[in-house]
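K.L.:
Quick check, what structure comes out for this input:
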Amino acid sequence: MSRRELADFLRHRREALRPHEVPVTATHPPGRRARRTPGLRREEVAALAGMSVSYYERLEQARAPRPSPAVLTALGTALRLTAAEREHLARLAGQFPPGTDADRGPVPTEAHRLLERLGPIPAYLVDERQDIVAWNDAAAGLIIDFSLLPAAERNTMRLSIRLGTALCSAPAGAEGQFARQSAAQLRAATVRYPANRVLGELVNEFAAHSPDFAAGWRDHNVQPIPTLSKHLHHPELGELELERQTLLLPGTDLQLVMYTAEPGSPSAAALARLAPRGE
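P.N.:
Sure, this is the predicted structure:
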């Protein structure tokens, strides 16, 4: 159990929850003083979870013993946690045994076949480190020929830092979403694999190069963003408006990342021209 990580996660989720999102009776008891912060107060979360204020305070102060599954369920409901956040909370509280590098294993044959069958849809697989472990020809044609890169450089965040806006940008107002998404994924991975030093090294590296990643890490967010809008500058296909979609492969830690375009759009027509390498 990581008491400090658990305390920080609870505090950030409490501060992110707005009073209008919870029952009025919990946030407006008789005689309550004027609210000074946008998030919920500790006593409000305690009331919603059906526990004493002192116990909840000890949780946020990293002084409480390991919470039971029933307490975690109550906290998840009180804080309006998503399924991903509830699992993260349970892992922080030591309800799941930590994973090991041995759990990773090779990329399943079925996953390789899936990539091949996607044809002109650029797609690749990433592991918990955000390392690209497999890809199809369309992805190599759209982004970069991953086979020419050292294995250590086949990392989505490293490539984002290296290639920058020369390859890809995001719509106004969504510039930092990818970096924050990467921070959320690595945050969840560090809890799942607490003994993996490489994950901690990646976090330090990316936080030093990306303010958006650093901000996402500080927010303790673990909620995935399934779809991100991307604007790609391709030397042959021109300007492309794409969606980056991420799906978890069941039974693995691998995520399938695909780049798609609006059907009938110029970007969709451009993607269709991506031919396998060597043709």
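
K.L.:
CA only for contacts and neighbour counts going forward, please
P.N.:
Noted.

K.L.:
Let me know the secondary structure of residue 186.
P.N.:
Secondary structure, DSSP: H, G, I helix; E, B strand; the rest coil: residue 186 is helix.

K.L.:
Confirm for me that it is in contact with residue 129.
P.N.:
Yes - between residue 186 and residue 129 there is a contact under CA atoms under 8 Å: 6.6 Å.

K.L.:
Distance check, residue 229 against residue 24.
P.N.:
Applying CA to CA, to the nearest Å, the value for residue 229 to residue 24 is 36 Å.

K.L.:
Give me the more crowded residue out of the two.
P.N.:
Between residue 229 and residue 24, residue 229 has the larger neighbour count (other CA atoms under 10 Å), namely 20 against 10.

K.L.:
still on that earlier bit, now do the shared contacts for residue 186 and residue 129.
P.N.:
With contacts taken as CA atoms under 8 Å, 6 or more residues apart in numbering, residue 186 and residue 129 have residue 199 as neighbours in common.

K.L.:
Now show me the structure for the sequence below, then we'll compare the two:
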Amino acid sequence: MERDRLAAFLRTRREALQPEDVGLPRGRRRRTGGLRREEVAALSDMSTDYYSRLEQQRGPHPSEQMLAAIARGLRLSLDERDHLFRLAGYATPRRVLRADHINPGMMRIFDRLEDTPAQVVNLLGETLTQTRLAIALLGDDSRHTGLARSLHYRWFTDPATRRSYPEEDHPTHSRLFAASLHDAYTREGRGSRAAAIVDALLAVSPEFAEIWREHPILGPYCAPKRIQHPQVGLLELDCQTLVDPDQSQALLVYTAVPGSESYEKLQLLSVLGDQRI
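P.N.:
Here you go, the predicted structure:
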């Protein structure tokens, strides 16, 4: 681990990042040209003390998970992320479909959607980040681990996952999720994480197995959705998708027609916050 070079690299990237780049207000009293250490720490979901010690060359040896969080917080490119890992003494992460690293351009757009339900997902249905209103609408999907990180896996194995959607819409979602996994499996092949999810579902879900045998083809990834929320009831939402081809990730943005009942319910959710029943 090269503490001096690691500290210098973190400092230069922090100073180059502007508040506007991450959706933060600049404020009149800001003296520093870039972000403050406490802001980077918050963006990286770690304590200010921990991050500050890394920049001061006196911190512990960061784990790969902490480095990935810092890379996301600093909006590093893939090449910059790999350099960060090497400075910390690790091999660079494999650039595979399930990578948690979000492209900086995607993050810049995401950061400007603070008051909108939006999330970044990969093609396995793993949620990489969500806005506060997306958590209020859909729940915190980033909390899951293992195969359950994939919404597609949870859909066929966890009945609670289906409660967010009207029962009459379940067949449509089942085909969509199976088709998405079929597309990912075709891209990644045997031995991939997509293959592991498919194999697990074939073993436990007759519904998935039946759809899989039909070789479902992926259509529009995020068509209009009806979401059954436990507090505000049924919402009818449009879903716009921005796909990042290099990362095989998509930014999903949920909106409602202004003045509609669903629009009013989204406004109510923004007040209720992420406290779902």
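
K.L.:
Could you get me the TM-score between them?
P.N.:
Overlay of the two chains. TM-score (TM-score structural alignment, normalised by the length of the second structure): 0.54; 178 aligned residues with a CA RMSD of 3.1 Å.

K.L.:
who's in contact with the spatially most central residue of the second structure?
P.N.:
Nearest residue to the geometric centre of the second structure (CA atoms, centre = their mean): residue 128, 1.8 Å. Each residue near residue 128 of the second structure by CA under 8 Å, 6+ apart is listed here: 100, 102, 119, 120, 121, 122, 142.

K.L.:
Look at the aligned partner of it in the first structure and give its secondary structure.
P.N.:
Taking TM-score structural alignment, the alignment pairs residue 128 of the second structure with residue 133 from the first structure. Look at residue 133 of the first structure: counting by three-state DSSP, its state is strand.

K.L.:
Packing partners of the helix or strand containing residue 13 of the second structure?
P.N.:
If you go by DSSP states H and E, residue 13 of the second structure is part of helix 3-16. For helix 3-16 of the second structure, the packing partners by 3 or more CA pairs under 8 Å, 6 or more residues apart in numbering; DSSP states H and E come out as helix 48-55, helix 78-87.

K.L.:
residues in the first structure aligned with it?
P.N.:
The aligned range for helix 3-16 of the second structure is empty, by TM-score structural alignment.

K.L.:
next helix or strand past that helix?
P.N.:
Heading C-terminal from helix 3-16 of the second structure (DSSP H and E), you reach helix 37-43.

K.L.:
buried sites along that next one?
P.N.:
Under the neighbour-count criterion of 16 or more other CA atoms under 10 Å, helix 37-43 of the second structure has 37, 38, 39, 40, 41, 43 buried.

K.L.:
got it, and stretch 259-275 of the second structure?
P.N.:
For stretch 259-275 of the second structure, by 16+ other CA under 10 Å, it's 262, 263, 265, 266, 269, 270, 274.

K.L.:
Please, where are all the helices along the stretch 1-150 of the first structure?
P.N.:
3-16, 24-27, 42-49, 53-60, 69-78, 83-92, 109-117, 137-142 (DSSP state H, counting those that start in this stretch).

K.L.:
of all these, which lies closest to residue 216 of the first structure?
P.N.:
Residue 216 of the first structure sits nearest to helix 3-16 of all the helices of the stretch 1-150 of the first structure, at 11.6 Å, using CA to CA.

K.L.:
helices and strands around that closest one, which ones?
P.N.:
Going by 3+ CA pairs under 8 Å, 6+ apart, helix 3-16 of the first structure lies up against helix 53-60, helix 83-92.

K.L.:
Mind giving me the packing neighbours of the last one?
P.N.:
Think helix 83-92 of the first structure. helix 3-16, helix 69-78, helix 177-192.

K.L.:
In the second structure, which residues correspond to the last one?
P.N.:
If I follow you right, that is helix 177-192 of the first structure. So helix 177-192 of the first structure sits over residues 172-187 in the second structure, by TM-score structural alignment.

K.L.:
can you give me the helices in the stretch 151-277 of the second structure?
P.N.:
151-157, 170-188, 193-204, 206-212, 261-272.

K.L.:
Out of the ones you listed, which is the most enclosed?
P.N.:
helix 151-157 (a mean of 21; mean count of other CA atoms under 10 Å).

K.L.:
which other helices and strands contact that helix?
P.N.:
Partner elements for helix 151-157 of the second structure (3+ CA pairs under 8 Å, 6+ apart): helix 170-188, helix 193-204.

K.L.:
What is the burial count for residue 146 of the first structure?
P.N.:
Residues near residue 146 of the first structure, counting by other CA under 10 Å: 20.

K.L.:
which strand of the first structure spans the most residues?
P.N.:
Counting residues, the longest strand found in the first structure (DSSP state E) is strand 238-248.

K.L.:
Many thanks, I have nothing further to ask.
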